[in-house]
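Peer 1: Just a sequence and a predicted model for now, questions to come.
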Amino acid sequence: MSRAQEHPTPDPAALSLTLRSDCGSCFGLCCVALPFAASADFAVDKEAGRPCRNLQTDFRCGIHTDLRQRGFSGCTVFDCFGAGQKISQVTFGGQDWRQAPGTAREMFDAFPVMRQLHELLWYLAEALTLPGARPVHAGLRRALAATECLTEGTAQELIALDVPAHRGEVNALLLRTSELVRARVPGKKKDRRGADLIGARLKGADLRGANLRGACLIAADLKGADLRSADLIGADLRDADLTAADLTDSIFLTQSQLNAARGDAATKVPGGLSRPGHW
């Protein structure tokens, strides 16, 4: 029997708690392993594997409370889905890259792989909470167990993992989940999957049950839009105006997407996600 077959299916509710970033248990991996380029999101260029100039010796950010004001808004919308602490405390057993420089390369290479796996776990755990997806719950549970098993591999196993292949298998289940859930919404649903909607005027739009997977909604006007039960997986919501929009029961929406958008006290967000502090 394979390790994946032996691995028990995690409880989605309990698992979701481990998929939230705990920077205090991480070795600043997103501040070191990942590259960024000088832009509206980042004040400077930084290559992969080089610590950000704002990273302190205790692995905390020296300008955490002023990131947006200092030109690092990109940091405020990044979410590792708990991959940072998993790599730091589990994969490498609490041994950090400063005390053991020989681990740095593998740690930095394994981190983005773990991040992708944890993102898939987030979507799978959410899918298992959706009553409309009950016909595929068995497949979702198997995929959840298999993905969780992959996260427990060694750094070498993570680096060698064919993530696109595994993501493709999981995505087929997530697509079916989306179809089943959105089919319960009455009427004709809009299909704008992968659409270029940059700056689109969608104020008050009826997008209930819409397919917005991978849609580019940068700076779109979604004030007062009805996005209930809409599939928002991978949608780019940077600077999208969600003032008074209804995102109740929207599916596959993440905290980082909300953080990248604009909204207000009247914006309705799904349970399990928090209203961004800058709204």
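Peer 2: Structure received. The shown structure was predicted, so the numbers you read here are calculated from the model rather than taken from an experiment. Numbers count the residues shown, from 1 in each chain.
Peer 1: From now on I want contacts and neighbour counts done on CA atoms only, so please keep to that.
Peer 2: Will do.
Peer 1: Now residue 129: closest residue in space that isn't a chain neighbour?
Peer 2: Leaving out its chain neighbours, the residue that sits closest to residue 129 by C-alpha to C-alpha, 6 or more residues apart in numbering is residue 12, at 7.7 Å.
Peer 1: What of residue 269?
Peer 2: residue 247 (5.1 Å).
Peer 1: That neighbour touches residue 270, doesn't it?
Peer 2: Yes. Under the criterion of C-alpha atoms under 8 Å, residue 247 makes contact with residue 270 at 6.1 Å.
Peer 1: between these two, who's got more neighbours?
Peer 2: Between residue 247 and residue 270, residue 247 has the larger neighbour count (other C-alpha atoms under 10 Å), namely 23 against 20.
Peer 1: For that one, list the residues it contacts.
Peer 2: Neighbouring residues of residue 247 by C-alpha atoms under 8 Å, 6 or more residues apart in numbering: 226-230, 267-270.
Peer 1: again, only using 6 Å
Peer 2: Under the criterion of C-alpha atoms under 6 Å, 6 or more residues apart in numbering, the contact list for residue 247 reads 227-228, 268-269.
Peer 1: Nearest to residue 74 among these?
Peer 2: Lowest distance from residue 74 to these (C-alpha to C-alpha) belongs to residue 269, with 21.3 Å.
Peer 1: Count the residues that sit near the closest one.
Peer 2: 23.
Peer 1: what's the spacing between it and residue 228?
Peer 2: From residue 269 over to residue 228 the distance is 10 Å, taken as C-alpha to C-alpha, to the nearest Å.
Peer 1: what touches both of these two?
Peer 2: In contact with both residue 269 and residue 228: 247-248, using C-alpha under 6 Å, 6+ apart.
Peer 1: try this one side by side with the last:
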Amino acid sequence: MPETEKTSELRSDCGSCFGLCCVALTLTKSSDFAIDKPAGEPCPNLGEGFRCGIHSKLRREGFPGCTVYDCFGAGQKVSQVTFAGVNWRAEPGSAELMFALLPIMKQLHELLWYVEVALATGSARAVHRELRALRDETEELTRGSAEELVALDVEGHRQHVNASLVRVSELVRAEWAALVPPPKKGKKRRTDLRGADLMGARRAGADLRGVNLRGAYLIAADLSGADLRGADVIGADFRDADVRGADLGSALFLTQTQVNAARGDSRTALPAGLERPAHWG
């Protein structure tokens, strides 16, 4: 997806944030995090200037989960727009509300990301007008007051936007699926794998063009060399999925969080606008 002023606002800018993810989120001691930390309590690695003291060695120190997380730019929006640049240390009374807003703003910014992806998709032109209206509506919500945001029915708005995203998915997947050769006699190609349990599945080199993988569990799946162009991966869990050499260049609704969670390499094709994680090597 081409970089625009709108999409740049949907990228995490830790330098403009008050370390909200380092405080607002709950950490559970596991393979992802080296410690237990309740929501609302600052991570011991968070410095006075809202910088992580171990940022360059998070994985070595037992915090790979931190390298996966992406807020879609919600942190800086809450910090610089909703609270006008006044941080929770300077105004302790704002802390609870500020932390409560991070997940709400993150959901709104995630929706904006999906809408921008859809608007950059030529085969979904028939839906572009309503998508632009949804983008304007969602952007307006992100600029509401803290009190308005806390009272917002985020799930209701997600469903409202999702109806159009589903239409985009159908148009895009049909276009890609039409390019797939018909299966051999006696075999049937599965194109609807919504919510499927594919944990640890062996799909190396698989032709998954135009497949619906919404909400699929791809944890530790072998997708090396697979072709996922035109596959709808919204909400799919890519944790530890092997995407080395896979073609995700036109995967629909792929996010930075999903990319960060997977295991790829220099041969993995990614959509424009998404970065190759440093830990891929």
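Peer 2: Perfect, I can see it now. Note that the structure is predicted; figures quoted are calculated from it, not measured.
Peer 1: picking up where we left off before, what do we get in the second structure for the residue nearest to residue 269 of the first structure?
Peer 2: Matched across to the second structure, residue 247 of the first structure falls on residue 248, judged by TM-score structural alignment.
Peer 1: Just to check, the residue nearest to residue 129 of the first structure is in contact with residue 126?
Peer 2: No. If you go by C-alpha atoms under 6 Å, residue 12 of the first structure and residue 126 don't touch, sitting 7.4 Å apart.
Peer 1: Please identify the buried residues of stretch 7-20 of the second structure?
Peer 2: Neighbour-count burial for stretch 7-20 of the second structure flags 7, 9-14, 16-20 (criterion: 16 or more other C-alpha atoms under 10 Å).
Peer 1: for stretch 268-275 of the second structure, that is, sorry about that
Peer 2: Buried residues in stretch 268-275 of the second structure, counted by 16+ other C-alpha under 10 Å: 268-271, 273-274.
Peer 1: ends of that stretch, how far apart?
Peer 2: Terminal residues of stretch 268-275 of the second structure lie 11 Å apart, using C-alpha to C-alpha.
Peer 1: could you pull out the helices for the stretch 151-281 of the second structure?
Peer 2: Using DSSP state H, counting those that start in this stretch, the helices found in the stretch 151-281 of the second structure span residues 154-177, 256-261.
Peer 1: Show residues contacting the first one.
Peer 2: For helix 154-177 of the second structure, contacts defined as C-alpha under 6 Å, 6+ apart pick out 123-124, 209-210, 230.
Peer 1: Looking at those residues, spot the one nearest residue 145 of the second structure.
Peer 2: Nearest to residue 145 of the second structure among the contacts of helix 154-177 of the second structure is residue 124, at 33.2 Å by C-alpha to C-alpha.
Peer 1: tell me, how many neighbours does the closest one end up with?
Peer 2: So residue 124 of the second structure, with other C-alpha under 10 Å, has 18 neighbours.
Peer 1: And for it, nearest residue in space, chain neighbours not counted?
Peer 2: residue 168 (5.4 Å).
Peer 1: Could you find the counterpart of the one you found in the first structure?
Peer 2: Counting by TM-score structural alignment, the partner of residue 168 of the second structure is residue 177.
Peer 1: So what angle separates the directions of the longest helix seen in the first structure and helix 163-182?
Peer 2: In the first structure, with assignment by DSSP state H, the single longest helix is helix 104-127. Interaxial angle, helix 104-127 of the first structure versus helix 163-182 (axes from the mean of the first three to the mean of the last three C-alpha atoms, to 10 degrees): 20 degrees.
Peer 1: Provide the aligned range in the second structure for helix 104-127 of the first structure.
Peer 2: Counting by TM-score structural alignment, helix 104-127 of the first structure pairs with residues 95-118 of the second structure.
Peer 1: Which parts of the first structure are strands?
Peer 2: With DSSP state E applied, the first structure shows no strands anywhere along its length.
Peer 1: returning to that earlier point: closest to residue 43 of the first structure among the contacts of residue 247 of the first structure?
Peer 2: Residue 43 of the first structure lies nearest to residue 269 out of those, by C-alpha to C-alpha, at 30.0 Å.
Peer 1: Distance check, that closest one against residue 262 of the first structure.
Peer 2: With distances taken as C-alpha to C-alpha, residue 269 of the first structure is found 12 Å from residue 262 of the first structure.
Peer 1: With that, I have no additional questions.
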